[in-house]
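> Could you work out the structure for the sequence below:
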Amino acid sequence: MKAFLQRKGIEPSFHQYVVKALSFMALGLFSSLIIGLIMETVGEQLVSPFYEPAGEALISMGQLAMDLSGPAIGIAVAYGLGAPRLVLFSALVSGAAGGELAGPAGSFLAALLSTEIGKLVSQETKLDIIVTPFVTIASGWTAAMLVGPPIGEGIRQFGIFIMWATEQQPFIMGVLVAVLMGLALTAPISSAAIAFMLELEGVAAGAATVGCAAQMMGFAASSYRENGVSGVIALGLGTSMLQIANIAKNPRILLPPTLAAAVIGPLTTVVFVMENNPAGAGMGTSGLVGPIMTIRTMGTEQFVWFGIISLQIVGPALVSLLFSEWFRKIGWIRPGDMAIEKS
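I've put the predicted structure just below:
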């Protein structure tokens, strides 16, 4: 059996089903729902006031992209799991079914289960072109019907609890949400996928945004002497996951941005009361999605702009830089510890 599963490319493991599959789910989300939200927001807020036809076009494109998020997740997860061609294409239907019945979490589960089941029958019969899509779609639809709704609802309820707890204890939860979501962003686990499955909104999403931004802007500022301007762009607007290899060598370099998240998180929930949506909650400053989604959620008032600049960009960079300089002085961080490879 083990040899058969290996031949089929099926490797049941935490890394395969959580780390890898969630990471590819996030790519599917970004290529549909998140970019759609960005296009719609830019069309509404920035383009329509000056040239309405172009703004309407962007809004229409964005809405179409958002409507196709389920199929995009299905294909992304199947691709990430190394699905054969017929399984890959059929996973589009699995993702659509899961999304319709249980949202992003349903798309993920339906695509994951149908991909692995589809692999089992792929190229096993002379009627592969019929059998493989049939089995993949049927298993995806069944998973979407039976497994997706209860699991999706359970995850959603947990997200509701997090948002409720953040409103009841904004200081404590501001620290916890910011720190944990920031760590998820830097770790090889998709914070974007987590935010969408939990359906984080409101001040909890605001704290999550700041936590993710703290990792990105924190590492960008802390490692400036090693990585320069290109590092600021790669880490601050790209991803703090570029530091994973360095974290493995010296875990203490993770402390400055994490402490920055702990400091600024409660400022977000208690003092500024910044809000966001699921798309911004798990992205931080990557592609400026966090700030853009903050504007979408809260509007374009001066207070919002001040909150974005101070809490998502400047604040995390300064706090992390201060901690990193202290750690350099006491020898916890050494020269070159945060240098990233130049491609």
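> going forward, measure contacts between C-alpha atoms and count neighbours the same way
Noted.
> just the strands in the stretch 1-150 of the chain please.
With strands called from DSSP state E, counting those that start in this stretch, the stretch 1-150 of the chain shows none.
> tally of neighbours for the closest residue to residue 184 other than its chain neighbours?
Ranked by CA to CA, 6 or more residues apart in numbering and with sequence neighbours excluded, the top spatial neighbour of residue 184 is residue 191, at 5.2 Å. Residues lying near residue 191 (other CA atoms under 10 Å) number 27.
> doesn't residue 279 make contact with residue 191?
No - shown here, residue 191 and residue 279 do not form a contact pair, counting by CA atoms under 8 Å, at 10.1 Å.
> Which parts of the longest helix seen in the chain count as buried, going by neighbours?
Ranked by residue count and defined by DSSP state H, the top helix of the chain is helix 85-121. Residues 86-121 are the ones in helix 85-121 that count as buried (16 or more other CA atoms under 10 Å).
> Could I get the full set of helices for the stretch 201-343 of the chain?
Using DSSP state H, counting those that start in this stretch, the helices of the stretch 201-343 of the chain run over 202-222, 224-233, 244-249, 255-266, 278-281, 289-298, 302-307, 315-329.
> Deepest-packed of those, please.
Comparing the helices of the stretch 201-343 of the chain by mean neighbour count (mean count of other CA atoms under 10 Å), helix 202-222 comes out on top with a mean of 34.
> Would you mind getting the angle between that one and helix 255-266?
For helix 202-222 against helix 255-266, the angle by axes from the mean of the first three to the mean of the last three CA atoms, to 10 degrees is 150 degrees.
> same for helix 202-222, what does it pack against?
If you count contacts as 3 or more CA pairs under 8 Å, 6 or more residues apart in numbering; DSSP states H and E, helix 202-222 packs onto helix 148-168, helix 170-186, helix 224-233, helix 255-266, helix 278-281, helix 289-298, helix 315-329.
> For the comparison step, fold the sequence that follows:
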Amino acid sequence: MSENKINAKEFISKILTGMSIGIVVALIPSALLGELGKALNINAIVEITKMASNLLTIVMGLCIAMQFKMSPIQSGTLAITTMIGSGALKIKDNVIQFAGMGDVINAGITAALAVLLILYIGDKLKAYTMLCVPTVVITLIGFTGLEMLPYVSSITKYLGNMVAAFTTLQPVLMGIFTAVTFAVLIVSPVSTVGVAMAISLAGIGSGTANLGICAAGFGLAVAGFNVNGMGTSLAHILGSPKMQLANFVKKPTMMLPIVANAAVVGALGGLQKIQGTPMSAGFGVSGLIGPINHLNIVGYSTGNLITTVIMFIVAPLILSFVFKYLFINVLKMVKEEDYLIEFK
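As a prediction, the model looks like this:
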């Protein structure tokens, strides 16, 4: 690993970029093929893509290690430590089990602490590096991560309570607040699925939450299309907008067109009574999970199919172009370069 010192801004940028890339790698297979595997009853696809999702935090740790050009020993140590800190692994009856993807926020904090310790140790241990780095970092930082986990996880619980309060509002207002909240959450380290499951978000609340994620996916794809190209842009829609995590932290104003988009589609979703379940909330249009679950509730009539296509695809897509023009060309509050994804 390079001995060059880095400043705080560069350090945080590398952590966030590694997290973003890891999230894309682990979640894209499930987003693209998970629901298709269920529909076609191909259990192997469902199980494999679920395995990939559950390995999110260990992949995230490896991607962060690559940002810092770590050695194989350091990279493996960071990957294991990150996963331990996420809380994704539980021991029951002496058997290690996956408890979902874990807490991504705590995983990121744990990874940052581990990187700092690894950078501090550097090559000081020389021949003892192989023995000491994994032992010291995994046990010390892994333990610290697990101790922090309950406190960091309370952030998700707090957000869940806030969203739960929205469900008591009139449908249009509920739709606006829920859609905007989930549009922002899907670009943050917070798990939208975790928030939805924590409060059993269902009905119009779940439906408009998905519309907010659609607004984020289409909005980010359109806003950054000229700098990211077709493939990366589609990944925002078919995969996860979380790949914009690093850009979001560096320049939060890049979310202004997305928030505006989410507010409009959320209001329309409240009027149209777009539905969902706790399991479907948090996915948006990726894997067609949001649209399929809405149709499962309201029925597959021609009218419902047309409404679903308009609400989940047409409306957020058209509004993405409208608000891109407004905020980039007219108000000049954001630039296309704010959405650039750099895979390096």
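> quick one, what contacts the residue nearest to residue 184 of structure 1?
181, 182, 184, 185, 282, 283 (CA atoms under 8 Å, 6 or more residues apart in numbering).
> what's the burial count for the third one?
Counted by other CA under 10 Å, the residues lying close to residue 184 of structure 1 total 20.
> That one contacts residue 190, doesn't it?
Yes - counting by CA under 8 Å, residue 184 of structure 1 touches residue 190, with 6.4 Å between them.
> tell me the contacts of residue 308 of structure 1?
291, 294.
> quick one: it from residue 74 of structure 1, how far?
Separation of residue 308 of structure 1 from residue 74 of structure 1 (CA to CA, to the nearest Å): 33 Å.
> Over to residue 130 of structure 1?
19 Å.
> same thing with residue 35 of structure 1?
17 Å.
> try residue 127 of structure 1
Applying CA to CA to residue 127 of structure 1 and residue 74 of structure 1 gives a distance of 24 Å.
> Also residue 53 of structure 1?
On the measure of CA to CA, residue 53 of structure 1 and residue 74 of structure 1 end up 33 Å apart.
> Please say which of those two ends up with more neighbours.
Looking at residue 53 of structure 1 and residue 74 with other CA under 10 Å, you find the greater number of neighbours at residue 74, namely 36 against 12.
> Return the residues in contact with residue 148 of structure 1.
Neighbour list for residue 148 of structure 1: 98, 101, 102, 105, 106, 107, 109, 110 [criterion: CA under 8 Å, 6+ apart].
> The residue nearest to the last one when sequence neighbours are not counted: neighbour count?
It refers to residue 110 of structure 1. Computed as CA to CA, 6+ apart, the closest residue to residue 110 of structure 1 that is not its neighbour in sequence is residue 140, at 4.7 Å. If you count neighbours by other CA under 10 Å, residue 140 of structure 1 ends up with 34.
> repeat for residue 3 of structure 2
The burial count for residue 3 of structure 2: 8, using other CA under 10 Å.
> quick one: the residue nearest to it when sequence neighbours are not counted and residue 10 of structure 2, what's the gap?
Nearest residue to residue 3 of structure 2 in three dimensions, chain neighbours excluded: residue 122, at 7.9 Å (CA to CA, 6+ apart). Separation of residue 122 of structure 2 from residue 10 of structure 2 (CA to CA): 18 Å.
> quick one: which of the helices of the stretch 201-343 of structure 1 is nearest residue 30 of structure 1?
helix 278-281 (8.7 Å; CA to CA).
> Contacts for the closest one, please.
33-34, 37, 192, 195-196, 199-201, 205-209, 212, 289-294.
> Would you reformat the helices and strands packed on helix 202-222 of structure 1 as a markdown table and include distance to residue 246 of structure 1?
Shown next, in a markdown table, are those (distance: least, CA to CA, whole Å):
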| stretch | distance to residue 246 of structure 1 |
| --- | --- |
| helix 148-168 | 32 |
| helix 170-186 | 12 |
| helix 224-233 | 12 |
| helix 255-266 | 13 |
| helix 278-281 | 25 |
| helix 289-298 | 25 |
| helix 315-329 | 14 |
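> Go through these and name the closest to residue 78 of structure 1.
Counting by CA to CA, residue 78 of structure 1 lies closest to helix 148-168 out of those; the figure is 16.8 Å.
> Can you give the distance of that closest one from its chain's centre?
With CA atoms, centre = their mean, to the nearest Å as the basis, helix 148-168 of structure 1 stands 17 Å off its chain's centre.
> for stretch 16-34 of structure 1, same thing?
On the basis of CA atoms, centre = their mean, stretch 16-34 of structure 1 sits 8 Å off its chain's mean C-alpha point.
> for stretch 207-227 of structure 1, same thing?
Using CA atoms, centre = their mean, the offset of stretch 207-227 of structure 1 from its chain centre is 16 Å.
> Surely residue 293 of structure 1 and residue 283 touch.
No - contact criterion CA under 8 Å: residue 293 of structure 1 and residue 283 do not qualify, at 9.7 Å.
> Excluding covalently adjacent residues, which one is nearest to the counterpart of residue 47 of structure 2 in structure 1?
Matched to structure 1 by TM-score structural alignment, residue 47 of structure 2 sits across from residue 60. Nearest residue to residue 60 of structure 1 in three dimensions, chain neighbours excluded: residue 40, at 7.4 Å (CA to CA, 6+ apart).
> pretty sure the one you found is touching residue 58, no?
Yes - taking CA under 8 Å as the definition, residue 40 of structure 1 is a contact partner of residue 58 at 5.9 Å.
> out of the two, which sits in the more crowded spot?
Neighbour count, other CA under 10 Å: between residue 40 of structure 1 and residue 58, residue 40 has more, with 26 against 22.
> related to what we said a few turns ago, can I get the helices of the stretch 201-343 of structure 1 in JSON lines with distance to residue 166 of structure 1?
Output for the helices of the stretch 201-343 of structure 1, formatted as JSON lines (distance: least, CA to CA, whole Å):
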{"stretch": "helix 202-222", "distance to residue 166 of structure 1": "6"}
{"stretch": "helix 224-233", "distance to residue 166 of structure 1": "31"}
{"stretch": "helix 244-249", "distance to residue 166 of structure 1": "29"}
{"stretch": "helix 255-266", "distance to residue 166 of structure 1": "10"}
{"stretch": "helix 278-281", "distance to residue 166 of structure 1": "14"}
{"stretch": "helix 289-298", "distance to residue 166 of structure 1": "18"}
{"stretch": "helix 302-307", "distance to residue 166 of structure 1": "19"}
{"stretch": "helix 315-329", "distance to residue 166 of structure 1": "21"}
